[in-house]
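Student: Sequence first, predicted model second:
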Amino acid sequence: MSWSQAVEKTVTGLGYELVDVERSAGGLLRVYIDRVPGRAYPTGEHEFVTVEDCEAVTRQLQYALEVAGADYARLEVSSPGLDRPLKRVEDYVRFAGNLVQITLKLPFQGRKKFQGTLVAPAEGAAEGSGWHLVFNDGKVDQVLDFAFEEVREARLVPVLDFKGRRGKGAPATQSPAGETDGGQQQ
């Protein structure tokens, strides 16, 4: 069994999705994992990968890579991040409706990079074809039709919401000095 097969078998065997694997100079082996929606994990109920998830996968991978005779100096297991890459058709299906950035292999109307909302193909479309990206060119919304094979790279666009810092309906409180904190939690 090769080191890459050992990584994939171990990660998927633990119930996680293998997003990507990178090997770099200096012997670093970096493994990106994600949780599968709707699946229960022994590390608890969370939407995103936790440090405990990474620790559990790291422990198992160390054994599997030793058995496979993999040559690496350092192993790093992490989440794919907020700008998660979309590598497989299944990723596109899972993240349809989200804001994504795609880079085409060949330019379309003079550009390769587009950012917009990913729309799944209509039912009955051939696998990998019929995808749409709804984007705004600065004037009006437009739709880019593309096939999976035409994309060089696709990533989720991070959407940060800092409104969650204040509890919903949290009243402003006063400090002993009489200063108001605006309802932000300390």
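Tutor: Cool, got the structure. Numbers count the residues shown, from 1 in each chain.

Student: okay, CA-based contacts and neighbour counts for the rest of this
Tutor: Noted.

Student: Assign the nearest residue to residue 95 once chain neighbours are set aside to helix, strand or coil.
Tutor: Once flanking residues are discounted, residue 95 sits nearest to residue 118: 7.5 Å by Cα to Cα, 6 or more residues apart in numbering. Secondary structure, DSSP: H, G, I helix; E, B strand; the rest coil: residue 118 is strand.

Student: Next, count neighbours for residue 118.
Tutor: If you count neighbours by other Cα atoms under 10 Å, residue 118 ends up with 24.

Student: That one: what's it in contact with?
Tutor: Counting by Cα atoms under 8 Å, 6 or more residues apart in numbering, residue 118 makes contact with 92, 95, 96, 97, 98, 99, 100, 131, 132, 133, 134.

Student: cool, and residue 32?
Tutor: Residue 32 neighbours (Cα under 8 Å, 6+ apart): 18, 19, 20, 21, 77, 78, 79, 80.

Student: Helices of the protein, start to end?
Tutor: Remark: helices assigned in the chain by DSSP state H are 3-13, 51-68, 89-94.

Student: now the closest residue to residue 60 other than its chain neighbours: how far from residue 78?
Tutor: Closest residue to residue 60 apart from its sequence neighbours, by Cα to Cα, 6+ apart: residue 10 at 7.0 Å. As judged by Cα to Cα, to the nearest Å, residue 10 and residue 78 stand 15 Å apart.

Student: Look at those two and report which has more neighbours.
Tutor: residue 10 (21 against 18).

Student: still on that earlier bit, measure the residue nearest to residue 95 to residue 24 for me?
Tutor: With distances taken as Cα to Cα, residue 118 is found 31 Å from residue 24.

Student: Repeat that for residue 105.
Tutor: 25 Å.

Student: Comparison target, given below:
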Amino acid sequence: MAKERVTDIVERIALPIAASENVELVDIEYKKEGADWYLRVFIDKQGGVDIDDCSRVSEQLSDQLDIVDPIPNAYFLEVSSPGAERPLKKPADFSRVIGEYVHVSLYEPLEGQKAFEGVLRNYDESGALLEVRVKTRTKQVLVPLEKIAHARLAVDL
């Protein structure tokens, strides 16, 4: 089964479980590492998730995956927090973190760079407006949406 297909099926199963547990489904990964396959489900909520949240979602999801059986090979199921460097994928993810420090990787260079880190000042159909530090000054960079390959929260050191 194709990798995208597995994550789509798992998303359909996990969304109502996450909603029933009052957590947000942040991301799903299905990937092979060495000889083993991993299905990673990342959840979050205001104030962060704890081990009990992860355990409840994991148990329910495991039960449903056993019934639907969308994955033909053996795998490890991991349910956890996305961590401090949470990925930003949906428009709502970006809107929620306006004013926070982010890392944005690009498909192609913009102003000679393929990555920027800075404070997200705005996000709309024109792109992500970042305030980045360049030595002793700051400048604003508008990153068009179609150039964004990956984005995540970042730790500002």
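Tutor: Received it, and whenever you're ready, just let me know what you need. The shown structure was predicted, so the numbers you read here are calculated from the model rather than taken from an experiment.

Student: if we can go back for a sec, using PyMOL, define a selection of the buried residues within the contacts of residue 118 of the first structure.
Tutor: Under the burial definition 16 or more other Cα atoms under 10 Å, those of the contacts of residue 118 of the first structure that qualify are selected in PyMOL by:
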select buried, resi 92+95+96+98+99+100+131+132+133+134
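
Student: I'd like the contacts of residue 118 of the first structure as TSV, with distance to residue 113 of the first structure appended.
Tutor: Output for the contacts of residue 118 of the first structure, formatted as TSV (distance: Cα to Cα, whole Å):
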residue	distance to residue 113 of the first structure
92	17
95	18
96	18
97	18
98	16
99	13
100	11
131	15
132	14
133	11
134	13
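
Student: and the helices of the first structure as a markdown table, adding distance to residue 111 of the first structure?
Tutor: Formatted as a markdown table, the helices of the first structure follow (distance: least, Cα to Cα, whole Å):
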| stretch | distance to residue 111 of the first structure |
| --- | --- |
| helix 3-13 | 35 |
| helix 51-68 | 38 |
| helix 89-94 | 21 |
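
Student: Of residue 105 and residue 24 of the first structure, which one has the most company?
Tutor: Comparing residue 105 of the first structure with residue 24 by other Cα under 10 Å, the one with more neighbours is residue 105, at 13 against 9.

Student: mind listing what the aligned residue in the second structure for the more buried one touches?
Tutor: Using TM-score structural alignment, the equivalent of residue 105 of the first structure in the second structure is residue 107. Counting by Cα under 8 Å, 6+ apart, residue 107 of the second structure touches 114, 147, 148, 149.

Student: List the contacts of the closest residue to the last one other than its chain neighbours.
Tutor: Nearest in space to residue 149 of the second structure, with sequence neighbours left out and distances taken as Cα to Cα, 6+ apart, is residue 106 at 4.8 Å. Taking Cα under 8 Å, 6+ apart, we find residue 106 of the second structure in contact with 114, 115, 147, 148, 149, 150.

Student: If any of those are buried, put those into a PyMOL selection.
Tutor: Buried members of those, defined by 16+ other Cα under 10 Å, are picked up in PyMOL with:
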select buried, resi 115+147+148
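
Student: and of the contacts of residue 106 of the second structure, the nearest to residue 68 of the second structure?
Tutor: Distances from residue 68 of the second structure to these, taken as Cα to Cα, are shortest for residue 150 (30.7 Å).

Student: Tell me which residue lies farthest from the centre of the second structure.
Tutor: Distance from the C-alpha centroid of the second structure, by Cα atoms, centre = their mean, peaks at residue 136 (31.4 Å).

Student: That one matches what in the first structure?
Tutor: Using TM-score structural alignment as the criterion, residue 136 of the second structure maps onto residue 139 of the first structure.

Student: Next, work out how far apart the match of residue 105 of the first structure and residue 21 of the second structure are.
Tutor: Residue 107 of the second structure sits 36 Å away from residue 21 of the second structure when distances are taken as Cα to Cα.

Student: mind listing the strands in the first structure by residue range?
Tutor: In the first structure, the strands defined using DSSP state E lie at 16-24, 28-35, 74-78, 99-108, 111-119, 131-136, 141-146, 151-156.
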